[in-house]
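1. next one to model:
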Amino acid sequence: MVEIGKFNKLKVVKHVDFGVYLDGGELGEILMPIRYVPDGCKDNDVVEVFVYRDSEDRVIATTEQPYAVIDDFAFLKAVSVNNIGAFLDWGLMKDLFVPFREQEKTMEEGESYVVKIYLDTKSDRIAASSRLTRFLDKTPADYKEGQSVDLLICGLTDLGYKAVINDSHMGIIYKNEVFQKIDIGWNVKGFIKKIREDGKIDLSLQEAGHERIGGAAEIILSKIKEAGGFIPATDKSAPDVIYKLFGVSKKVYKKACGALYKKRLILINEKGLKLTDKP
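-> Okay, here's the model as predicted:
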């Protein structure tokens, strides 16, 4: 069965002056315009193509690669806006339509947005929506605290960054716990920090502190050695300064320094961290 909005492997039925026709099963023969036909393509060859409807509602095949397909979340740029909606660049000649009713906020030309690509069942056309929550899994999340997950940063609130988790749930990374550069549309690795009683999910960009102390301690020790035996970092240093120096959160930094101090590998004073004479 041919799936509109996805890649399909279809057999070449016949050649014509303006392209080739592919066996589309229940959809009949599907045209692949000549500009998309691979060199050396022959009848009965099987080709992998993306299938969609063109502006005249015809089912068309292309060997072009869209940036995303149906059911994907993607970060796409609005290339035009008119009185019926917005159009996004998604890598194909025909832009991707976002109806006004599917815009979380009114889209502006030149701006980029995180959207969900879907098939409009009424028109059988591919469309996109920035109203992400209605496409997310409504069942309670069964993630484990500390579990590694894939995140798509999709919004910014007063509390922090909203992120889509594994294409299925929404979570938040609190602003005061972000120690690296991230932005809307970025795909990053993250961790489940906590699932609250109301079902909302707190996220972290770093592993839980107790899992990272060993590696963090090694990093801090190595950085002090590289700096000649002393680094002016203290408990009063700002979290972003700590992250810039060592690539860890301030909480992890303090625990790692405590571990190094107990092993008598460093001295800690009001000016910073200093190596001991211990080999």
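2. all contacts plus neighbour counts: C-alpha atoms, from now on.
-> OK.
3. which residues does the residue lying closest to residue 133 once chain neighbours are set aside contact?
-> Nearest residue to residue 133 in three dimensions, chain neighbours excluded: residue 170, at 7.6 Å (CA to CA, 6 or more residues apart in numbering). Applying CA atoms under 8 Å, 6 or more residues apart in numbering to residue 170 gives the contacts 133, 136, 162-164, 200-201.
4. please apply the same query to residue 257.
-> Contacts of residue 257 by CA under 8 Å, 6+ apart are 217, 220, 266.
5. the second one: neighbour count?
-> It stands for residue 220. If you count neighbours by other CA atoms under 10 Å, residue 220 ends up with 22.
6. and it, that one's in a strand?
-> No. Applying DSSP: H, G, I helix; E, B strand; the rest coil, one finds residue 220 to be helix, outside a strand.
7. settle this for me: it is touching residue 246, isn't it.
-> Yes. Using CA atoms under 8 Å, residue 220 is in contact with residue 246, at 6.2 Å.
8. here's the other one to compare against:
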Amino acid sequence: MELGKINTLKVLRESDIAYVLTDGLVEVFLHKKEAKKPYLDGEDIDVFLYSDNQGRVTASTKEPLIQLNEVKMLEVVSVNERYGAFLYYGMVKDLLLSLDDLPNDSRDWPKPGDFVMVEMINKKDHLYGHIIGRKQITDHFPDAYKIADNETVEANVMYLIDNGLVCFTKDGHEIFIHKNNYRERYHIGQLVKPKILKQNPSDEYVGTLIEQKEIMLEKDALRILDYLERNNGIMKYTDKSNAEEIQQVFHMSKSAFKRALGSLYRAKKVILNKENTKKI
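-> Model (predicted):
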């Protein structure tokens, strides 16, 4: 018998609540709630084997969404900070994605309704979801279709790295989004809709989560926009602010600051008031 896979077993006998199945050496239970129909003694049936909440190997005739060593996108159904995230894969018992696979900051964890790409592994006779390396994921999807430049796709955030986000589509496309090309804080599993900018020779796609007109903003304007987003969308600095203060906070001259504010205003990104500047 192999845990985490569909096995063909023989019905040994029937009890009040279950069928006893065997491979000739070991016996397991198939609860009648998990059976598709009544079975006869000696009948061969295909069942998926997993461990129940008591750690006992049990059988189900339901078809799992993932099997041992496969990589699939699974939905998060609940999160427990003591254990990790629980994923639905078609069985009565959900699949645990251990906190060992997740960032230290729980704000970066997936939330119920998110989807994460995981491999099913067997660890000490218990099945788990496991986040593998990003290049290992693409190895599981060698025939992924090509995405065209400027196409917008749905993907889920899988890795939070120093210079951006690494996302995956359900079909295994890897999409890198540089930190300059998004404005919010994202977490693992979160659905995003990046626009594809190009495909690298390594087959990794590069995408953006900001509008084209914002891509065209100058670096100084982006710096001001980043500051606003880190400060709840409002700041006391205006085109009347002291030049030394502007240099200290934004590392730019007052004239550069005024030009950047003007470009943000024309792009309808900010409201310019006498006493403050607000992000729209």
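9. so what corresponds to residue 39 of structure 1 in structure 2?
-> Using TM-score structural alignment, the partner of residue 39 of structure 1 in structure 2 is residue 37.
10. next, count neighbours for its match.
-> 9.
11. using the three-state scheme, assign it.
-> coil.
12. now do the same contact list for residue 94 of structure 2.
-> 86-88.
13. closest one of those residues to residue 155 of structure 2?
-> Nearest to residue 155 of structure 2, judged by CA to CA, of the contacts of residue 94 of structure 2 is residue 87 at 17.6 Å.
14. show residues contacting the host helix or strand of that closest one.
-> Assigned by DSSP states H and E, residue 87 of structure 2 belongs to strand 84-88. With CA under 8 Å, 6+ apart as the test, strand 84-88 of structure 2 has contacts from 74-79, 94-100, 102, 110-111, 129.
15. relative to residue 252 of structure 1, how far out is residue 267 of structure 1?
-> Using CA to CA, to the nearest Å, residue 267 of structure 1 is found at 17 Å from residue 252 of structure 1.
16. which one's more surrounded, the two?
-> The neighbour count for residue 267 of structure 1 versus residue 252, taken as other CA under 10 Å, is higher for residue 252 (23 against 17).
17. so where is the helix or strand where that one lies in structure 2?
-> Using DSSP H and E, residue 252 of structure 1 sits in helix 250-262. Matched against structure 2 by TM-score structural alignment, helix 250-262 of structure 1 finds no partner residues.
18. now that helix: buried residues?
-> 250, 252-261 (16 or more other CA atoms under 10 Å).
19. now distance to residue 28 of structure 1 too, for those residues, in TSV please.
-> Output for those, formatted as TSV (distance: CA to CA, whole Å):
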residue	distance to residue 28 of structure 1
250	62
252	61
253	63
254	66
255	66
256	65
257	68
258	70
259	69
260	70
261	74
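20. immediately after the helix or strand that contains residue 166 of structure 2, which helix or strand?
-> Using DSSP H and E, residue 166 of structure 2 sits within strand 164-168. Next along the chain after strand 164-168 of structure 2, taking DSSP H and E as the criterion, comes strand 174-178.
21. got the angle between that following strand and strand 164-168?
-> 160 degrees (axes from the mean of the first three to the mean of the last three CA atoms, to 10 degrees).
22. centroid-nearest residue for structure 2?
-> Nearest to the mean C-alpha position of structure 2, by CA atoms, centre = their mean, lies residue 189 at 2.2 Å.
23. who's in contact with it?
-> So residue 189 of structure 2 contacts 109-111, 114-116, 156-158 (CA under 8 Å, 6+ apart).
24. ok, back up a step: neighbour-wise, which one of the contacts of residue 94 of structure 2 leads?
-> residue 87 leads these on contacts (other CA under 10 Å) with 26 neighbours.
25. residue 224 of structure 2 versus residue 249 of structure 2, what's the distance?
-> 10 Å.
26. of these two, who's got more company?
-> Comparing residue 249 of structure 2 with residue 224 by other CA under 10 Å, the one with more neighbours is residue 224, at 20 against 11.
27. does the more buried one belong to a helix, a strand or coil?
-> With three-state DSSP as the criterion, residue 224 of structure 2 reads helix.
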